[in-house]
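*Asks:* Below are the sequence and a predicted model for it; my questions follow.
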Amino acid sequence: MRKIQAAVVRQKGGPFQIEELLQDEPHSNEVRVRIVAVGMCHTDMVARDQLYDVPLPVVLGHEGSGIVEQVGSSVNKVVVGDHVVLTYMWCGHCKPCLRGDSTYCSHFYALNFGGAREDGSTSTFESNSAQTSVHDHFFGQSSFATFALAHERNVIKVSRDAPLELLGPLGCGIQTGAGAVMNALKVNPGSSFVAFGGGAVGLSAIMAARVAGATTIIAADVVPSRLALAMELGATHTINSREADPVEAVHAITAGGADFALESSGRPAVLRQAIDALAIRGTCGIVGAPALGTEANFDVNGVMTTGKRIIGIIEGDSQPDLFIPALVELYKQGRFPFDKLVKFYSLDQINQAAEDSEKGVTIKPIIRLHSLPM
């Protein structure tokens, strides 16, 4: 077994505790990745706070980027030394997976939040006892650690000339916002789009809407600094929801409502605003992650008689092997500057990173774990 350092959550609400653990050898279809950096996502805090039923103790982290250290005997997708981004996990054999809908895998919850591999096994153990397991494989990776074991399925090879320490968030949060616009909503040239929520997902959607050719791009949030950044990233208009009714403001800006809206705050009241802000035949995508069982309401006739659509979106409806490298290329061309969302932290600053994220001080924290070889 290999000794690793990892951030472990042992009780509801945290904190993240930096501990030495033992990590098993890769299975035949697995890849050991030396984690260079890992993004911190709202979903990590959702799991830490037990808004989703994730078993404890657990190593979280699901936006890892790093270098392939070791491959299992049947792995042929990557080789030792490859630069990779880790993304969500899917089974590959259920009906949705077989038809290409991997983000809607029938086993998505178990594989991403169940704290173990598909067969129920774990690879991480207490340092003083190889018989006492710590839950892992969060999103198929558990990358709040110096090394992560992932299935070759959710290991995505990326270009060596891209800044690897920056790329981890493409595996979830950035992919979710950009993919919601490009893959799920299919925002088209000349259309109007509004992002309700100016966090990493919402701002990624703003950038993607610009790439997609939307000509009216609106950001709605309550933090002035985020609204200012949205303008820098491609928004044509902003709305401070504390100072103006966002529904009325969107209708005024668009002369009748937005063609597309995306709700990323996870707040039912904001979802209602996003639906009400739509134009006739408009579409609202839902990507916010509230506690399990959260319910929302809308005006049934207001949706039915206008032909509005409300769709749930997981991981931006993305095929990661195609979409993540595409986002890397857009970044390299200067068309998707997601680096403007980022602030770096060391592993021993992980609790500060979480606090800064929750307070809105930092939009997308990235935890550095290893430096790149010279």
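*Replies:* Received it, and whenever you're ready, just let me know what you need. Residues are numbered from 1 along each chain as shown.

*Asks:* going forward, measure contacts between C-alpha atoms and count neighbours the same way
*Replies:* Will do.

*Asks:* Would you confirm that residue 18 contacts residue 5?
*Replies:* Yes: when contacts are counted by CA atoms under 8 Å, residue 18 is listed as touching residue 5 (6.7 Å).

*Asks:* residue ranges of the helices in this protein, please?
*Replies:* Along the chain, the stretches classed as helices by DSSP state H are 42-48, 95-98, 108-113, 173-179, 200-212, 224-233, 246-254, 268-276, 300-304, 320-332, 350-359.

*Asks:* among those helices, which is nearest residue 130?
*Replies:* Smallest distance to residue 130 across those (CA to CA): 22.7 Å, for helix 108-113.

*Asks:* Can you give the distance of that closest one from its chain's centre?
*Replies:* Its chain's C-alpha centre and that of helix 108-113 lie 14 Å apart, by CA atoms, centre = their mean, to the nearest Å.

*Asks:* Structure two is appended below for comparative analysis:
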Amino acid sequence: MRAAVFAEVGDEPSIEEVYPTDLESDEVLVSIAGVGICHTDLTAINGTVPLPTPYVVGHEGAGVVEAVGSAVTELVVGDHVVLTFDHCRECASCRSGHPAYCELFAALNYFGTRLDGTPTLHSGEREVHGSWFGQSSFATHAVASTRNAVKVDDRLPIDILGPLGCGLLTGAGAVLNVHRPSEGQSIGVWGIGTVGLSAVMAAKASGCDPIIAVDPNAERLAVARKLGATHTFDPTVVSDLVWEILQLAGGLDYTIDAVGSGVVVRQALESLRSPGACATLGLQKLENEITVDQGHLLLGRTLTGVIEGDADPHRFIPELIALWQEGKFPFDELITTYDFTDIASALADFRTGTAIKPVLIPENSRLEDTPV
């Protein structure tokens, strides 16, 4: 198999031959048909989330099951799957339907190895750290588990479904799983990338009105209007954004922060009516101090953090696919595809905002007689 290997933090990726280690009993080997690039991948590439080197990231993979471990019964070779975050299925959060808050989330998704410390990849003479979000799918193949591989209909275009496993799930989930607005309620979204646009589409599907989008990128605001935003603002040219929003809507029922800066969190919180709720999703760094007005909260407003849309992927990904098939969640309009070997260009376009959701498309051949 080939993978985009990062030898050191901040390096450009190198396409290299690597090999999967023997599958554990609950694991599957997936031939990747397409993998999205997400902002969280950049946090590993730039060292914000530290990983041992060398490593392979990528956590919005989708493809076809090519091999299964000895205890796997939920999936068979040939199944089409969307890969998502890993979770234990056993802790209180997982059992109560909130696997994004799994007690082992960090160990299963961020450490670069399995829970027992063994790697999923090697290059012959050295370990290659994988297991990024239980998959490391910037590769032609990925080792995942039945916990984070969601079976989907094999008639769907599997190559573009990978972003449903993280970015799309996060923004839409914050609206549909956390805020749960009623028809006619108002919402504002700060940060119009994949996550923010997913929130806009989910708000439109929920019948929200008005739907306000805030971003300094005029092209992104145009996309937001196309996908359902009723009003858009560039915060760099509006002298008092909160006042403008309060004048427009009398305060919003719900807001979404998909940026993670203190300024944006305050704006999103202060734009709420009383009562109202703001969900913060953006990740700037692992320690990110912000300041809010406690008196503002005392008036019945809520600020809550949300990871992975508080979604159970095995339930929520099929729901998002159903919305897409009904024309209510047109996520495919956000996608730009790149050949897997052109990952450097895809990363550059993602960083500059040229591409909203780059998806890498490998040209896979089946693994035969692969050394492990």
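*Replies:* Thanks, I have it. Since we're looking at a predicted model, the values are computed, not measured.

*Asks:* Any idea what the TM-score is?
*Replies:* Once superposed, chain against chain, the TM-score is 0.96 (TM-score structural alignment, normalised by the length of the second structure); 365 aligned residues with a CA RMSD of 1.3 Å.

*Asks:* if we can go back for a sec, got a markdown table for the helices of the first structure, with mean neighbour count and distance to residue 313 of the first structure too?
*Replies:* Putting the helices of the first structure into a markdown table (neighbours: other CA atoms under 10 Å; distance: least, CA to CA, whole Å) gives the following:
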| stretch | mean neighbour count | distance to residue 313 of the first structure |
| --- | --- | --- |
| helix 42-48 | 21 | 15 |
| helix 95-98 | 15 | 14 |
| helix 108-113 | 20 | 13 |
| helix 173-179 | 29 | 8 |
| helix 200-212 | 27 | 12 |
| helix 224-233 | 18 | 22 |
| helix 246-254 | 19 | 22 |
| helix 268-276 | 21 | 14 |
| helix 300-304 | 12 | 19 |
| helix 320-332 | 18 | 15 |
| helix 350-359 | 17 | 23 |
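
*Asks:* Between these, which one is closest to residue 127 of the first structure.
*Replies:* Closest among the helices of the first structure, using CA to CA: helix 350-359, at 20.9 Å.

*Asks:* between the closest one and helix 200-212, how big is the angle?
*Replies:* 60 degrees (axes from the mean of the first three to the mean of the last three CA atoms, to 10 degrees).

*Asks:* Residue range in the second structure corresponding to helix 350-359 of the first structure, please.
*Replies:* Mapped onto the second structure using TM-score structural alignment, helix 350-359 of the first structure spans residues 343-352.

*Asks:* Stretch 25-44 of the first structure too?
*Replies:* Using TM-score structural alignment, the partner range for stretch 25-44 of the first structure is residues 22-41.

*Asks:* chain center to that stretch: distance?
*Replies:* With CA atoms, centre = their mean as the basis, stretch 22-41 of the second structure stands 14 Å off its chain's centre.

*Asks:* Could you do stretch 349-368 of the first structure as well?
*Replies:* Counting by CA atoms, centre = their mean, stretch 349-368 of the first structure comes out at 15 Å from the chain centroid.

*Asks:* count of neighbours near the residue mapped onto residue 295 of the first structure from the second structure?
*Replies:* Matched across to the second structure, residue 295 of the first structure falls on residue 289, judged by TM-score structural alignment. Neighbour count of residue 289 of the second structure, defined by other CA atoms under 10 Å: 9.

*Asks:* Show me what counts as buried in the match of stretch 25-44 of the first structure.
*Replies:* Residues of stretch 22-41 of the second structure classed as buried: 23-24, 26-41 (neighbour count, 16 or more other CA atoms under 10 Å).

*Asks:* on that earlier part again, residues in contact with the closest residue in space to the match of residue 295 of the first structure that isn't next to it in sequence?
*Replies:* Excluding its sequence neighbours, the residue lying closest to residue 289 of the second structure (CA to CA, 6 or more residues apart in numbering) is residue 262, at 7.5 Å. When contacts are counted by CA atoms under 8 Å, 6 or more residues apart in numbering, residue 262 of the second structure is found next to 289-291.

*Asks:* preserved in the first structure, out of the residues you listed?
*Replies:* Counting by both residues aligned by TM-score structural alignment, their matches' CA atoms under 8 Å, the first structure reproduces these contacts from these: 289-291.
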